[in-house]
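>>> dropping the sequence and predicted coords here.
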Amino acid sequence: MDIFLLEFKEELWGTAICLLVFMILKFIGTKAIKKVGKISDINEVRTRLIIKYSAIGLFAFAVVALILIWGVDIKDIGLVFSSIFAVIGVALFAQWSILSNITAGVILFFSFPFKIGDKIRIMDKEMELPNEVYLIEDIRAFHIHLRRKNGELFTYPNNMMLQKAVALAQTFENPHDNSDAL
């Protein structure tokens, strides 16, 4: 055991420092995301989801740092990563909409001007009733739950919320639509 500690002293110190930095960054990031969520009055479930995403990203960086600290041959790592990314790339290409919805969910967390309980209109000509008022019931990782005036639950993908114009229902009046109250 003593031989191992003496032989890999620098790597062990580097690992300890890397793990300490990882834990500090995770703590600071969690506090910052919770503060943004509280200031923006964002649902706690959404806040925890974003914290989880950031922890996964930090963990990936920590793994890469540990691989570099322990001096794994870059050629071997390149071969392994290229194989892994080829498989993941094919899988993600098939699931591109899921990835874009997760990314849109993170963007909506930090910049979406509407909250749960707001009434909105989605300006989408392809929708059944393009000027209908919806009540935002929940904002999830992949989609938003909207309630129609007739009580029907409607899910709308997060990436579409970024692509289509969305307005608060109280911000304008449509003389042809009497659906302001849900």
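Great, that's in hand. Computed from a predicted model, the values in this text were never measured in an experiment.
>>> hey, let's count contacts and neighbours off CA atoms from now on
Will do.
>>> which parts of the strand or helix carrying Ser100 are buried?
Ser100 is located in helix 96-111, with elements delineated by DSSP states H and E. Across helix 96-111, burial judged by 16 or more other C-alpha atoms under 10 Å covers 98, 100-106, 108-109.
>>> just the helices in this structure please.
Using DSSP state H, the helices of the chain run over 2-7, 9-39, 44-69, 74-94, 96-111, 158-163.
>>> include distance to Gly117 when you put these into a markdown table, please.
Listed next are the helices of the chain as a markdown table, based on distance: least, C-alpha to C-alpha, whole Å:
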| stretch | distance to Gly117 |
| --- | --- |
| helix 2-7 | 58 |
| helix 9-39 | 16 |
| helix 44-69 | 14 |
| helix 74-94 | 33 |
| helix 96-111 | 15 |
| helix 158-163 | 16 |
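>>> what's the spacing between the helix holding Ser100 and its chain's center?
For helix 96-111, the separation from the chain centroid amounts to 5 Å (computed by C-alpha atoms, centre = their mean, to the nearest Å).
>>> one more: stretch 13-29?
The chain centre lies 22 Å from the centre of stretch 13-29; the measure is C-alpha atoms, centre = their mean.
>>> centroid-nearest residue for the protein?
With distances taken as C-alpha atoms, centre = their mean, the residue of the chain nearest its centroid is Val106 (3.1 Å).
>>> the residue nearest to it when sequence neighbours are not counted and Glu44, how far apart?
Using C-alpha to C-alpha, 6 or more residues apart in numbering and skipping the chain neighbours, the partner closest in space to Val106 is Ile50 (6.4 Å). Using C-alpha to C-alpha, to the nearest Å, we find Ile50 at a distance of 10 Å from Glu44.
>>> higher neighbour count, these two?
A direct count of neighbours by other C-alpha atoms under 10 Å for Ile50 and Glu44 places Ile50 higher, at 23 against 12.
>>> what about versus this one:
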Amino acid sequence: MNELLAGLDVLAERYPAVPTRIAITLLAIGVVSLVSWSVARLRRFPEDEVHSTVVDLAGSIVIAGSLVGATAVVIGVWGQASTVAFALARANVDTATFGRLLLTVGLFAGTLVFVRFLRGLISELLSGHETVSEHQLEVTYRLTQIGSYILAVLVALGLWNVDLSGLLIGAGVLGAILGLAAQQTLASIFAGFVLMFSRPFEIGDWIEISDQEGIVSDITIVSTRIQTFDGEYVIVPNDEVSAQTINNRSKKGRLRLRVPVGVDYDTDLDRAESVIREAIDDLELLMRVPTPQIVVTEFGDSSIDFEVRFWIDKPSARRRWRAKQAVIKAINAAFDREDVSIPFPQRELSGRHGTFGNDESAPSRAAEGDP
């Protein structure tokens, strides 16, 4: 180290004139500026993510090399090599220490470049798969990024001869304490990773979890945010989400709805079914395929009950409400037009024979409370 710095004093002996030294300093600054400008120009025209990363790596090395070279020239020209050597000696920076310092800087610089390169590689490998969402790509990249930084820190500590055994023991104890103190949070975080990779729902899906129903507006590591149809935002911890039954109404892009309708017992069922089918055939909100189904379900208390089953695409709460409303209005109008009656609940009252004798007015008197 000292020999290298001493060699720079040759420049001060060769160029003793101050104007010459100023000119050399300005020239060194100009070279660094020109190199930086050229690299910046190259970075504006990346062909792809990998090419951009290679350009960044090469450009960073060139800029760093030119900056180190220019600094050495300026120190030598102005005869400050001995001053720098004395300062390094006072700081106990020998050749080995300086080498470790350079290796550490190079390690972290290489890690940054590697992480950028890895992002492009992950995007290139997984973006073509329909089963991999943008959110999963981002999560994969972040996990890889964190792992790379942790590995770089451990290697750097090894370069500086730091005892990692005590550090790892301390980290283990700290992890156990944090695990007990933040058990619920950690459970939500692990559940968040499970949700992100199992993908039971995505942002924009219409879901129902327990007694909460709405549109998924955000999915984080810790929680899932749902916007209800009342305009409220409900934040559900991911551990609760994973423990509940999830009903995703928009996963397949279509939803089947059911509308019950009853007809009088005296009604011709085939005719009633035909009237219902004609009523809903022209409704635009209903999908033609699969075709709507009209099924007789049961004998009701006052009616024979049908169930109209139909599908809608691009399901949402608004479309569900509009489709049901259109079906009910169309069936009601068709029944009125075709004189098909929809019965209301009825009760028949009868008494035992001879309870009130032969007096026809007895029931009315009994109802009025007469003895």
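Perfect, I can see it now. Just so we're clear, the structure is a prediction, and the values are computed from it rather than from any experiment.
>>> hang on, isn't the residue nearest to the centre of structure 1 packed against Arg48?
No: counting by C-alpha atoms under 8 Å, Val106 of structure 1 does not reach Arg48; the two are 11.3 Å apart.
>>> and for the alignment partner in structure 2 of Phe93 of structure 1, the neighbour number?
Taking TM-score structural alignment, the alignment pairs Phe93 of structure 1 with Leu180 from structure 2. Other residues near Leu180 of structure 2 number 10, with proximity taken as other C-alpha under 10 Å.
>>> same question, Pro113 of structure 1
Pro113 of structure 1 is flanked by 12 other residues according to other C-alpha under 10 Å.
>>> could you do Ile246 of structure 2 as well?
Number of residues near Ile246 of structure 2 (other C-alpha under 10 Å) recorded here: 14.
>>> now do the counterpart of Ile28 of structure 1 in structure 2 against Ala40 of structure 2, distance only.
When structure 2 is aligned by TM-score structural alignment, Ile28 of structure 1 is paired with Phe117. For Phe117 of structure 2, the distance to Ala40 of structure 2 equals 18 Å [C-alpha to C-alpha].
>>> who has more neighbours, these two?
Neighbour tally, Phe117 of structure 2 and Ala40, criterion other C-alpha under 10 Å: the higher count belongs to Phe117, 19 against 14.
>>> give the contact list for the more buried one.
By C-alpha atoms under 8 Å, 6 or more residues apart in numbering, Phe117 of structure 2 lies in contact with 49-50, 53.
>>> how about the nearest residue to the residue in structure 2 that Asn159 of structure 1 lines up against, chain neighbours excluded?
Matched by TM-score structural alignment, Asn159 of structure 1 corresponds to Asp239 in structure 2. With sequence-adjacent residues excluded and distances taken as C-alpha to C-alpha, 6+ apart, Asp239 of structure 2 is closest to Ser188, at 4.5 Å.
>>> OK, contacts around that neighbour?
Residues in contact with Ser188 of structure 2, defined by C-alpha under 8 Å, 6+ apart, are 221-223, 237-240.
>>> cool, Ser54 of structure 1 as well?
The neighbours of Ser54 of structure 1, taking C-alpha under 8 Å, 6+ apart as the test, are 26, 29.
>>> what number of residues lie near Gly14 of structure 1?
By the criterion of other C-alpha under 10 Å, Gly14 of structure 1 has 17 neighbours.
>>> measure it to Met1 of structure 1 for me?
Taking C-alpha to C-alpha, one finds Gly14 of structure 1 at 18 Å from Met1 of structure 1.
>>> wait, Met143 of structure 1 sits on Met160?
One thing to correct before we go on: residue 143 of structure 1 is His, not Met. No: using C-alpha under 8 Å, His143 of structure 1 makes no contact with Met160, being 9.0 Å away.
>>> those two - which one has more neighbours?
His143 (21 against 17).
>>> the more buried one maps to what in structure 2?
Checking TM-score structural alignment: His143 of structure 1 goes with Ser223.
>>> spatially nearest residue to that match (excluding sequence neighbours)?
Pro237 (4.3 Å).
>>> shouldn't the one you found be in contact with Thr224?
Yes: the criterion here is C-alpha under 8 Å, and Pro237 of structure 2 meets it with Thr224 at 6.3 Å.
>>> contacting residues for the match of His143 of structure 1?
188, 192, 235-238.
>>> and with 6 Å instead?
236-238 (C-alpha atoms under 6 Å, 6 or more residues apart in numbering).
>>> what do you get for Val32 of structure 2?
Ser66.
>>> so it, which state does it fall into?
What DSSP: H, G, I helix; E, B strand; the rest coil gives for Val32 of structure 2 is helix.
>>> relative to Val36 of structure 1, how far out is the residue nearest to Ser100 of structure 1 when sequence neighbours are not counted?
Excluding its sequence neighbours, the residue lying closest to Ser100 of structure 1 (C-alpha to C-alpha, 6+ apart) is Asn159, at 6.3 Å. Computed as C-alpha to C-alpha, the Asn159 of structure 1 to Val36 of structure 1 distance reads 21 Å.
>>> more neighbours: which of the two?
Set Asn159 of structure 1 next to Val36 and count neighbours by other C-alpha under 10 Å: Asn159 wins out with 21 against 15.
>>> distance-wise, check that one relative to Glu137 of structure 1.
Taking C-alpha to C-alpha, one finds Asn159 of structure 1 at 17 Å from Glu137 of structure 1.
>>> before we move on, what about Pro175 of structure 1?
For Pro175 of structure 1, the distance to Glu137 of structure 1 - C-alpha to C-alpha - is 26 Å.
>>> could you report the neighbour count for Phe108 of structure 2?
17.
>>> map it across to structure 1 for me.
Using TM-score structural alignment, Phe108 of structure 2 pairs with Leu19 in structure 1.
>>> how close does Gln293 of structure 2 get to Ile235 of structure 2?
Counting by C-alpha to C-alpha, the gap from Gln293 of structure 2 to Ile235 of structure 2 is 38 Å.
>>> for Leu107 of structure 2, same thing?
Plainly put, Leu107 of structure 2 is 41 Å away from Ile235 of structure 2 if you go by C-alpha to C-alpha.
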